[in-house]
Each structure stands twice: as C-alpha cells, then as structure tokens.
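Trainee: sequence and predicted structure, then a few things I'm wondering about:
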Amino acid sequence: MRLSLATWNINSVRLRIDLVTRFLTEQAPDVLCLQETKCRDSEFPLAAFHKLGYSHIAINGQKGYHGVAIVSKIPFAESGKRDFCAKGDARHITVTLLPETTPARPINLHNFYVPAGGDEPDPEINPKFAHKLAFLDEMAEWMRTDLIAHRDAIIVGDLNIAPLETDVWSHKALLKVVSHTPIEVEKLGRVINAGPWIDALRHHVPPEEKLYTWWSYRSPDWSKADKGRRLDHIWVSASLKQHLDGLTILRDSRGWDRPSDHVPVTVQLNLD
C-alpha cells in the first residue's frame, strides 16, 4: 500500500477553500493536515471535503485564530488533542490512521501548529516568544514521557522554525530573526531527539541543498527574490524510515490567486 500524506498551513480554510479543492483534486493525497484553519469547529467546511471523498475528518478549531484539522480518505480513530501551555489554543490534534489494506499497522498521526513567536527574539520582553519556547519544551518532555516515536508515528505541521542553515535564504541575515535563532533551533533539536524522529524532507533532499516551504507576503516578487524558509515539516518514527518513498513541495501554489504564504508538502510511504 502506498500512503500519501500532505501538510499545509492554509491561513483560513474558509477563505481558501477553492485552493484546497484545487490541491485535493490535482494532487489527491490520502490525508491532508491543515494548520491555521481560523474557524470554529461548527464553521469548518465539511461539505466541500465530503464532496471530494475525504469523509474522515478531525477538527480542533477556534474563532479567528490558530486551528488544526486532519481530512482523510483513510479511516482513522480520533485520539484527541493536547492543550500545550494550558492557553486554550487550538494547536494540536492527533488521530490513529487505520489503513484498510494494512490493518495490523495503525499509524499515529500528530498535526501541530507551533506558535510563531512574534518579532522580537527575547523572551524577557516578548511574551509570544516566551510562549513559543515553552511550547517546544513541553513538546520535548511530552514525547520523552509518552514514547510517541516508539510506535509507528508521524508528526506534521507548521513548526515555525527553519532549523538548518540551508532552510533559510540567508543564515547570517536571519540568525537574529524569529524562526531561525539559535535558541529555537536548539529547542527544536531537543524535540527531534526526543523521538528520535526522522526528518522526511531531508531524507529526500540533502541537507546541503536549499529547501523552502514559505515565502513572505511582504515580498513584492516572492519568486524572483526567493527569500524563503522551511517552516513546514514532516517527521516519521524510525520504524517508518525505510518506507519513505517520495516527496513533493508544491512551490507553484504560492503563485495561485490569493494564496497562503505556505505551500503544501506531501510525502509518500510504501507500506508493503
């Protein structure tokens, strides 16, 4: 069985449902994880996904902010959500995928939207940055104590950190910019090592090559300037590493009408 799984910070699922429809029609992943859905559960456009054949849906939303969702053609058991830092933010949801052709191999899937952290990389004066660091600390501790990666598991989402020098357009220019500061990279490293997790994108793209999934709205010509960052991630447990079998980063979607500033990232796994 081949399993295709995508992650996309859509920046309002209702505003960009036509783009989601286009993506699902053209790319047809088995599972799509969305971040920044920005709507309450009751406002989520269920009908649009059902029409496209995504009948299994898990939502963790809130009014106007944050929000994560998983839509799937594959049956799953909804496992729940965690309120990181006890702030009441909708930033995590988890399900257990139940592939019908491999019933003995359930896969735990976690969808995250890590706080962006504001503009000033100083937790003493910027509570948003302090929240981001605390969120990462809790992620690492939770993964260590729950041994999440000791099962077949996948973590996806907008983690709002570009960890490698080649994950940003200029390492030197962004060292003091939130998303690439040394303290963020260090704390994300602790989360990865708490698995340990396999970076699925870098499994396919060597770490010495540039790799981006986000381009700022502030750039008048994002494609020409190409000042991107890799903020969107897919990690798999060591047990799934050998099954990684393809990667697509849909850069062209950044140029669609009224796009998100993130693009969809899709990995393929061969579970045979």
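Mentor: Thanks, I have it.

Trainee: C-alpha from now on. contacts and neighbour counts both.
Mentor: Fine.

Trainee: which parts of this structure are strands?
Mentor: For the chain, applying DSSP state E gives strands covering 2-9, 31-35, 56-60, 68-72, 76-80, 92-97, 107-113, 153-158, 197-199, 214-215, 228-229, 232-237, 244-249, 265-270.

Trainee: try this one side by side with the last:
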Amino acid sequence: MPFSITTWNINSVRLRIDQVTRFLAEHEPDVLCLQETKCPNAQFPSAAFRAHGYQHIALNGQKGYHGVAIVSRVPFADVEVKHFCDKDDSRYISVELAGTGAPGGANGRVKGMRIHNFYVPAGGDIPDPEVNPRFAHKLAFLDELMLWNEDVRPAGKPSILVGDLNVAPYETDVWNHKALLGVVSHTPVETERLEAFRQASTYVDAVRTLHPEPEKVFTWWSYRSPDWAAANKGRRLDHVWLAPSLAPALQASEISRDARGWERPSDHAPVTVTLDI
C-alpha cells in the first residue's frame, strides 16, 4: 500500500495557507512536513489542515522566524522537540507514527516509523565563519548533527529524515557548479559536512536514488530572478532521506515545480516521496 510524505519550506504558513490546502487537495500526501512556518504554535492554522483530513498536528513554532510542523493523516505515538547550538529556535521536530486511523492510506504497517523534520540555518551570504556569524551558526549546526547521528541513526525502527537542509550537496544539485562553489549552500565546507552526516547516519537519499547524477534536480528558485522558470537557476535544498530498511520500498519521487509558479508562492517547491509499504 502506498505511503507518501512531503517536505516543503512554506515561508510563512499563515500567508500561504491557500497554497498549502490547494496542494493537499491535489496531492493528498499521508504526511506533510513544513519548514519556515514563521508562526507561534497558538496561531498555527490547524483548523484548515483538519478540514482537509489532517487531524494530527505536531508543532515547534516561534514568532516571525523559523518554525517546523508535521501534519498527518496518521496518529502520532510520540512527539519530540530538540534545540541545537544552545539556541532556543524552532528548527527541529520529530514524530513517531502510531500507525492507525489513516483513512484509505497508510495503516498499521507504518507503526513505529520515526519522521525527523529539520530546518537547517541558511547561513547568510558570506561563506566565512570569521566575519559572518550566520554562516558560523550553520557550520556549528551541521557539526552538531554529526555528533548527534547516533540518535537519528535509523537502527531498529524505520525512519525518514526530511527538511530544508539548506545545502545542495552534489554538482548537479545547482544550476552551475563552478559558479556556485563560493556561494552559501554549495561551498565545499557545507556539502562535505552534510554528506558526511548522511553517510555516518546511513540514510539513503531518496530523490537521488530515483534521479541519479548527472540529472539536474532543483527544489528552490530565488525570488530575485525576474523569470525564474525560464532561467531555471535552481538549487536542491530540500531533501528526503530514508533508513536503509525503507529504501527497497521507494516507489516514486516528485518535485511539484508548478507550486513555485502559483500566486504568492514560496521560493521552494514541495518534494514528495512515495513508498510501497
């Protein structure tokens, strides 16, 4: 039976609730993980999600910045929030699925699955931690992930790690590898850290499994581009990683590029992975 999960940096969930509910109506993922919700928990538009069948909601939000959320058709057995780099910002939430109560979709076979939802710091514009505190924070966050990999290592129970990781790790994850080597999100100091963490934690990159290099794959297009679709100067910043035990169930992946062209869009497109479990 198919089980689908979507990750999407929505860049303000309240501002773009119409885009989110449109996506849910058209694609109907079992679980939607959002980043950059920019919304305190008490002001999250839960009613709109529940009206579309997403009764189970886990939040880690704050006013104006950051924020992550998981909305689901499947009940949660557990919710966990963690802070990184001794900062009380909202960049991580995880849930364990209870595996019952999903109408016509995922069922008991997802029971015990852990979903990790991350929003890694963007890092600012200058790729020098000595002069740019935001870039220093990003590198520290990635380093802390490496120290933490024993906790997220998908041993025993199946798990999925998703989110806006704000790193385009491979040459064909950006529109021009050579031009972007000195640009935050694609510098070697970032890409090497993220790939080291993925390998150490043993996760499988779902999108690249189905769309291996040299195919170019993008999930983000800058607002600064006057004609983003024609220029297609994108980057792959949004990721879905699977525990090795789930990799054989990988069925499909989709980047909903059309959503980037909707009215008042996020600069990120939703990324959906479907498993046959």
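Mentor: Okay, I see it. Bear in mind that the values here come from a model prediction, so they are computed numbers and not experimental data.

Trainee: care to give me the TM-score?
Mentor: Once superposed, chain against chain, the TM-score is 0.97 (TM-score structural alignment, normalised by the length of structure 1); 270 aligned residues with a CA RMSD of 1.0 Å.

Trainee: thinking again about what came up before, ranking the strands of structure 1 by burial, who's on top?
Mentor: Mean neighbour count (mean count of other CA atoms under 10 Å) peaks for strand 31-35 among the strands of structure 1, with a mean of 27.

Trainee: circling back: mind putting the strands of structure 1 in CSV, distance to residue 131 of structure 1 included?
Mentor: Shown next, in CSV, are the strands of structure 1 (distance: least, CA to CA, whole Å):
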stretch, distance to residue 131 of structure 1
strand 2-9, 20
strand 31-35, 18
strand 56-60, 20
strand 68-72, 18
strand 76-80, 22
strand 92-97, 15
strand 107-113, 13
strand 153-158, 16
strand 197-199, 23
strand 214-215, 22
strand 228-229, 21
strand 232-237, 19
strand 244-249, 29
strand 265-270, 26
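
Trainee: between these, which one is nearest to residue 187 of structure 1?
Mentor: With CA to CA, the closest approach to residue 187 of structure 1 among the strands of structure 1 belongs to strand 197-199: 14.0 Å.

Trainee: so where do the helices sit in the stretch 151-277 of structure 2?
Mentor: 177-180, 188-201, 206-210, 228-231 (DSSP state H, counting those that start in this stretch).

Trainee: the first one vs structure 1, average distance?
Mentor: Average distance between helix 177-180 of structure 2 and its aligned residues in structure 1, after superposition and using mean CA distance after the TM-score superposition for structure 1, equals 0.3 Å.

Trainee: so where is that helix in structure 1?
Mentor: Counting by TM-score structural alignment, helix 177-180 of structure 2 lines up with residues 171-174 of structure 1.

Trainee: any idea how far that stretch is from the chain center?
Mentor: Mean C-alpha position of stretch 171-174 of structure 1 versus that of the full chain (CA atoms, centre = their mean, to the nearest Å) differs by 23 Å.

Trainee: likewise stretch 37-57 of structure 2?
Mentor: So, by CA atoms, centre = their mean, the centroid of stretch 37-57 of structure 2 is 18 Å from its chain's centroid.

Trainee: so what's the residue count around residue 230 of structure 1?
Mentor: By the criterion of other CA atoms under 10 Å, residue 230 of structure 1 has 26 neighbours.

Trainee: which one is it nearest to, not counting chain neighbours?
Mentor: residue 212 (4.2 Å; CA to CA, 6 or more residues apart in numbering).

Trainee: list the contacts of the counterpart of that neighbour in structure 2.
Mentor: In structure 2, the residue equivalent to residue 212 of structure 1 is residue 218, according to TM-score structural alignment. Residues near residue 218 of structure 2 by CA atoms under 8 Å, 6 or more residues apart in numbering: 173-174, 234-237.

Trainee: now do residue 192 of structure 1
Mentor: Residue 192 of structure 1 neighbours (CA under 8 Å, 6+ apart): 140, 198.

Trainee: now it: how far from residue 131 of structure 1?
Mentor: 19 Å (CA to CA, to the nearest Å).

Trainee: the aligned partner of residue 205 of structure 2 in structure 1 and residue 168 of structure 1, how far apart?
Mentor: Mapped onto structure 1 by TM-score structural alignment, residue 205 of structure 2 lines up with residue 199. Residue 199 of structure 1 is 16 Å from residue 168 of structure 1, where distance means CA to CA.

Trainee: quick one on the thing from earlier: and residue 17 of structure 2, which of the helices of the stretch 151-277 of structure 2 is closest to it?
Mentor: Once those are compared by CA to CA, helix 228-231 is nearest, at 22.4 Å.

Trainee: mean deviation of that closest one from structure 1?
Mentor: Counting by mean CA distance after the TM-score superposition for structure 1, helix 228-231 of structure 2 comes out at 0.3 Å.

Trainee: determine which residue lies closest to the centroid of structure 2.
Mentor: Closest residue to the average C-alpha location of structure 2: residue 163 at 1.6 Å, with CA atoms, centre = their mean.

Trainee: surely that residue is in contact with residue 115?
Mentor: No: under the criterion of CA atoms under 8 Å, residue 163 of structure 2 is not in contact with residue 115, lying 10.3 Å apart.

Trainee: list the contacts of the residue nearest to the centre of structure 2.
Mentor: By CA under 8 Å, 6+ apart, residue 163 of structure 2 lies in contact with 7-9, 33-35, 117-120, 238-240.

Trainee: how about 7 Å then?
Mentor: 7, 35, 117-119, 238-240 (CA atoms under 7 Å, 6 or more residues apart in numbering).

Trainee: what do you get for residue 45 of structure 1?
Mentor: Counting by CA under 7 Å, 6+ apart, residue 45 of structure 1 has contacts residue 14.
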